[in-house]
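K.L.:
using only what follows, build the 3D model:
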Amino acid sequence: MLIIALARRSLPLHLAAVWAWSPFVQLEAVNNAHVDLLGGALILTAGLLLTAGKPLRSGVAFGAAVATKLIPVIAAPALLFKRPVRFIAAALTTFVLLYVPYLAVAGAGVLGFLPGYLKEEGYSQRGGTRFGLAQLVSAGPWPQVLSAAALAAVALWVLRRTRPGNAWEQQTVMIGLTLLIVSPNYPWYALMLLPFIVLSRRWEYVAIILALDAIYMLPIKDPFTVPVHQAVLVLAASAVAAGVWRRRRRELQLAVLAGLESSTPDGGGCVSPG
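P.N.:
Okay, the predicted model is just below:
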């Protein structure tokens, strides 16, 4: 699918090797066999179908992604740029149908360990490294509040800006910034992110994957570990910000150059470097 998507954008096909030969993928998808691999593949399927003008089929693929593991739901804002009602209806229908057998057997037990997971992983308590960036500027219950506000702002930004021509870039922003803001303890969640880094060529987002790896490799054993985790998140955020700045600077330079070229009279020759 990466090769197909790269070919559609006239990008070098060998970029797919960033995924295929990645040590991160070999460790988390092959050696550790995390199901996030399937979730990421289905999100990519949904994106390919949507950019091809097939919102119903795209919704089915996305509903299957969320049914595989609930985390892929964070990709939704970048998939609502074409006939969102059809997309949402297909996704919800698929999700419900896939869960019916489990609901029939387990009843309320279909939720499994999800409530306990949120508490165990520190998403509903103070301290720890969840919402690590927000903890640098606030305390008490405010990190959760600030992080929720930041996530809502990112989702709205992506929802308003996503078009068929920039869908992969916006998906990188949506998934990448969500992982950065929430700062989960499990790097394999980023298996959803890497395919879109390849397609968008926003290589600075690899810093988020490395940050999650560092957090996982340095589990909390004493109070001194938390500042280390936060420092890693700050470095990742700085890398993303630097990438944005570099891209904006290049776009501005190209715009200025285009303006100079358009202002040159016909037959006037080249614009002087001075």
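K.L.:
CA atoms for contacts and neighbours, from now on please.
P.N.:
OK.
K.L.:
hmm, Leu199 is touching Leu6, no?
P.N.:
Yes: contact criterion C-alpha atoms under 8 Å: Leu199 and Leu6 qualify, at 6.5 Å.
K.L.:
looking at the two, which has the bigger crowd around it?
P.N.:
Leu199 (22 against 18; other C-alpha atoms under 10 Å).
K.L.:
who touches the more buried one in this structure?
P.N.:
Leu2, Ala5, Leu6, Trp168, Glu169 (C-alpha atoms under 8 Å, 6 or more residues apart in numbering).
K.L.:
show me where the stretch 51-200 of the chain has helices.
P.N.:
Counting by DSSP state H, counting those that start in this stretch, the stretch 51-200 of the chain has helices at residues 55-68, 84-106, 114-120, 132-135, 142-161, 167-182, 194-200.
K.L.:
alongside the first, I'd like the structure of this one:
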Amino acid sequence: GGSPWRPSARRAAAAGALLGVAVAVKLYPALLLPAAARRHRLVVLTSAVGVVVLSYLPHVAVVGTDVLGFLPQYLSVEGYQDGGRFLLLGLIGLTGTSAKAVAGVVLAAVMIAIWRSGPDRVGVERGALWLFGTAFLVATPVQPWYGLLLVVLAVLAGRLEWLAVAAAPYILYMALFTDLAVTDNIARPGGYLLGAAVVGVVGAGRS
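P.N.:
Next comes the predicted model:
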């Protein structure tokens, strides 16, 4: 009795399930789905969504909409709801609703480009790196530990210049929680601006 699942489909289902586990723990790994689901799209997406839904159903049954926990407050405290967190966009005068709109358009454009690209032309690791790296530069988080996934993707994709972006939050983080003698104009976007410059220069040299 043979299984209707080919080995490649089984691997796709397993990959989707693992991504679903990651998303259930922390939302931002969902950014990897457009890169990971270009082959066996339905299998990967169904597996990932199924794991997330099944893992949250017991919580929803008990607490309802409170399952969101601190997330709405987090988005407000971190400045995403009012558009103040997008530091690089702020450098070009975009704040508030306009910053949120441009951030969404940029991220959606990269997602669509990766989704439409063939995995043979743009590998999963590189596609995931571009997606997560773009999100990192757009969202400019203050917490350095969010960069750990970016470090892994940079190494897997062989694009070590992105390590400069992963290190970008440290300047902002240290300025906020220590008495560094730097101005706000330098401390807030400075690390991200430098990281973006490194990626741009190295990428231009490679091409």
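K.L.:
could you dump the helices of the stretch 51-200 of the first structure to JSON lines with distance to Ile43 of the first structure?
P.N.:
Below are those laid out as JSON lines (distance: least, C-alpha to C-alpha, whole Å):
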{"stretch": "helix 55-68", "distance to Ile43 of the first structure": "6"}
{"stretch": "helix 84-106", "distance to Ile43 of the first structure": "12"}
{"stretch": "helix 114-120", "distance to Ile43 of the first structure": "22"}
{"stretch": "helix 132-135", "distance to Ile43 of the first structure": "27"}
{"stretch": "helix 142-161", "distance to Ile43 of the first structure": "16"}
{"stretch": "helix 167-182", "distance to Ile43 of the first structure": "10"}
{"stretch": "helix 194-200", "distance to Ile43 of the first structure": "10"}
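K.L.:
contacts only, for the most centrally placed residue in the second structure.
P.N.:
With distances taken as C-alpha atoms, centre = their mean, Phe132 lies nearest the centre of the second structure, 3.6 Å away. Contacts for Phe132 of the second structure (C-alpha under 8 Å, 6+ apart) come out as Leu31, Leu32, Leu150.
K.L.:
how does it look with 10 Å?
P.N.:
28-32, 107, 110-111, 126, 138, 147, 149-150, 153 (C-alpha atoms under 10 Å, 6 or more residues apart in numbering).
K.L.:
so which of those residues is the closest to Leu89 of the second structure?
P.N.:
Using C-alpha to C-alpha, Val138 comes nearest to Leu89 of the second structure of the contacts of Phe132 of the second structure, at 7.4 Å.
K.L.:
just give me the match in the first structure for Ala109 of the second structure.
P.N.:
By TM-score structural alignment, Ala109 of the second structure lines up with Ala153 in the first structure.
K.L.:
quick one: its match from Ser147 of the first structure, how far?
P.N.:
Counting by C-alpha to C-alpha, to the nearest Å, the separation of Ala153 of the first structure from Ser147 of the first structure is 10 Å.
K.L.:
next one: Val154 of the first structure
P.N.:
For Val154 of the first structure, the distance to Ser147 of the first structure - C-alpha to C-alpha - is 10 Å.
K.L.:
joint contacts of these two?
P.N.:
Joint contacts of Val154 of the first structure and Ser147 (C-alpha under 10 Å, 6+ apart) are Thr178.
K.L.:
tell me the contacts of the aligned partner of Ala15 of the second structure in the first structure?
P.N.:
Matched across to the first structure, Ala15 of the second structure falls on Ser58, judged by TM-score structural alignment. With contacts defined as C-alpha under 10 Å, 6+ apart, Ser58 of the first structure is in contact with 42-52, 64, 79, 86-88, 90-91.
K.L.:
buried among the residues you listed? Need that as a selection in PyMOL.
P.N.:
The PyMOL selection below is limited to those of these classed as buried (16 or more other C-alpha atoms under 10 Å):
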select buried, resi 42+43+44+45+46+47+48+49+50+51+64+79+86+87+88+90+91
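K.L.:
so which of the helices of the stretch 51-200 of the first structure gets nearest Asp213 of the first structure?
P.N.:
Relative to Asp213 of the first structure, the nearest member of the helices of the stretch 51-200 of the first structure by C-alpha to C-alpha is helix 167-182, separated by 12.0 Å.
K.L.:
in the second structure, what range does the closest one match?
P.N.:
Counting by TM-score structural alignment, helix 167-182 of the first structure corresponds to residues 124-139.
K.L.:
what about that stretch, distance to the chain center?
P.N.:
Counting by C-alpha atoms, centre = their mean, to the nearest Å, stretch 124-139 of the second structure is centred 6 Å from the centre of its parent chain.
K.L.:
how big's the offset between it and the first structure?
P.N.:
Once the two are superposed, stretch 124-139 of the second structure sits an average of 1.1 Å from its aligned residues in the first structure (mean C-alpha distance after the TM-score superposition for the first structure).
K.L.:
returning to that earlier point: from the contacts of Phe132 of the second structure, pick the one nearest Gly118 of the second structure.
P.N.:
Closest to Gly118 of the second structure, out of all of these and judged by C-alpha to C-alpha, is Arg126, at 11.7 Å.
K.L.:
burial of the closest residue to that closest one other than its chain neighbours, as a residue count?
P.N.:
Nearest non-adjacent residue to Arg126 of the second structure, counting by C-alpha to C-alpha, 6 or more residues apart in numbering: Ala157, 5.1 Å away. Taking other C-alpha under 10 Å as the neighbour definition, Ala157 of the second structure ends up with a count of 18.
K.L.:
now do the one 3 residues further on
P.N.:
The local packing count at Leu160 of the second structure equals 16, with neighbours defined by other C-alpha under 10 Å.
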